[in-house]
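> coords please:
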Amino acid sequence: MPATSWAERVALLAAALWWGCATTIGFLVVPLLFMHLPTPAMAGAMAAKLFTAQTWVAVACGLLLLLVLRKNQADPSANRSMAAIVFVLLGMLVALLSEFAVAPRIVARENLRLWHSVGTVLYALQWGCALGALLRGVRGERSA
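Prediction:
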């Protein structure tokens, strides 16, 4: 197995941070807020702030991953899959859609059932894309 470069290590850390942050906030912290804070309104307000922070983690990690993956595209020995770039771009897109299209509607309490459902689906897509970037983009296709 070839030695990993610093760029690959940074990409691994970025992808792991993105996926780990999405996992921790979405599947652990936010549910705990709703279980332990006195009112759903308090939990929702805090959850909104956490989801905003997570969006910016996703964007920063995604940009870093794109830089590394783009650089590795020129290196035939790296054999990076185009799928990794698609995962990163799609994950960043759904994170930004959640932040700027869905979150304002939830905060405005506009058709909460619909927008919470849309937000949940987008968050799950982002989580899957971050996982795909972690597994596909960092590991690459070295066995090929």
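> contacts and neighbour counts: CA atoms only from here.
Noted.
> residues near the closest residue to residue 112 other than its chain neighbours, how many?
With C-alpha to C-alpha, 6 or more residues apart in numbering as the measure, residue 106 is the residue that lies nearest to residue 112, at 5.9 Å, once sequence neighbours are left out. Here the count is done by other C-alpha atoms under 10 Å, and residue 106 has 18 residues near it.
> who does the strand or helix carrying residue 106 touch, helix- and strand-wise?
Take DSSP states H and E as the rule and residue 106 turns out to sit in helix 103-107. Contact partners of helix 103-107 among helices and strands, from 3 or more C-alpha pairs under 8 Å, 6 or more residues apart in numbering; DSSP states H and E: helix 112-132.
> tell me what the helix it packs on is packed against?
Packed against helix 112-132 by the contact rule (3+ C-alpha pairs under 8 Å, 6+ apart) you find helix 6-24, helix 82-97, helix 103-107.
> Buried deepest among the ones you listed, which one?
Mean neighbour count, computed with mean count of other C-alpha atoms under 10 Å, is highest for helix 82-97 among the helices and strands packed on helix 112-132, reaching a mean of 21.
> Next, the second sequence, to be compared with the first:
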Amino acid sequence: MRVGETLIQTLWVGSVWTVGYLVAPVLFEHLDSRAMAGRVAGELFTLVAWLSIVCGGLLFAGVVRDGIQNKGPRLRGALIIAMTALLGASEWLVRPLMEAARLPDGTPGDGFAMLHGVSAVLYLLGSLTGVWLVAVGVDRQDRGRRIEGVSGSGR
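Below is the predicted model:
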């Protein structure tokens, strides 16, 4: 994996984990209004979803480039697509339904909790896919170093 791809992947996976598991819980813990915490968290999740489109697209372009060069990183490509799709589905399929399930005063109405749960599961699966994506990259780099070390030792 090239340095630029490593930086993009770090930005993407890091932002997913930071917003979902550090920032959002802190908002709900420290803001006086749960509605305000939800609105701010929702805006941050929207930013993460857009970042997913950009980073996922750039990383997938690298996978396509490597595939054309017959390096064939199929698992990496599948993980990038899966992570982008899971985070995108949470934002653009489930979130509008969640908003529709709110009462006129902004409080959660019927079905909101179930939809929130679906969104949370999709986000969790996207987050875990990100960990897998990082692990695949680390494994590829380790294998490359071992191969270089073996071929370089006989000189």
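> now the aligned residue in the second structure for residue 38 of the first structure, what's its secondary structure?
If you follow residue 38 of the first structure across to the second structure using TM-score structural alignment, you land on residue 32. State at residue 32 of the second structure, reduced to three classes by DSSP: H, G, I helix; E, B strand; the rest coil: coil.
> residue in the second structure matching the residue nearest to residue 112 of the first structure?
Aligned against the second structure - with TM-score structural alignment as the criterion - residue 106 of the first structure pairs with residue 98.
> Please apply the same query to residue 89 of the first structure.
For residue 89 of the first structure, the equivalent position in the second structure is taken to be residue 81, counting by TM-score structural alignment.
> and its match, what is it in contact with?
Residue 81 of the second structure makes contact with 56, 60, according to C-alpha atoms under 8 Å, 6 or more residues apart in numbering.
> Roughly how far does the residue of the first structure most remote from its centre sit from residue 4 of the first structure?
When each C-alpha in the first structure is compared with the mean C-alpha position (C-alpha atoms, centre = their mean), residue 38 comes out farthest, at 29.0 Å. With distances taken as C-alpha to C-alpha, to the nearest Å, residue 38 of the first structure is found 48 Å from residue 4 of the first structure.
> and if you look at residue 56 of the first structure?
27 Å.
> between these two, which one's more packed in?
Taking other C-alpha under 10 Å, residue 56 of the first structure and residue 4 do not tie; residue 56 has more neighbours (16 against 8).
> if I line the two up, what does the more buried one land on in the second structure?
Residue 56 of the first structure maps onto residue 50 in the second structure, with residues paired by TM-score structural alignment.
> Kindly report the same for residue 25 of the first structure.
In the second structure, residue 25 of the first structure lines up with residue 19, judged by TM-score structural alignment.
> I'd assumed residue 43 was in contact with that match.
No - between residue 19 of the second structure and residue 43 there is no contact, the gap being 10.4 Å when judged by C-alpha atoms under 8 Å.
> Those two - which one has more neighbours?
Using other C-alpha under 10 Å, the more surrounded residue of residue 19 of the second structure and residue 43 is residue 19, with 17 against 12.
> Give the buried residues for the strand or helix carrying residue 25 of the second structure.
Per DSSP H and E: residue 25 of the second structure is located in helix 24-30. Neighbour counts over helix 24-30 of the second structure (16 or more other C-alpha atoms under 10 Å) mark 24, 27-28 as buried.
> Just the closest of these to residue 90 of the second structure, please.
Proximity of the buried residues of helix 24-30 of the second structure to residue 90 of the second structure was ranked by C-alpha to C-alpha; the top entry is residue 24 with 15.3 Å.
> For residue 93 of the second structure, see how far away that closest one is.
Taken as C-alpha to C-alpha, the spacing of residue 24 of the second structure relative to residue 93 of the second structure amounts to 20 Å.
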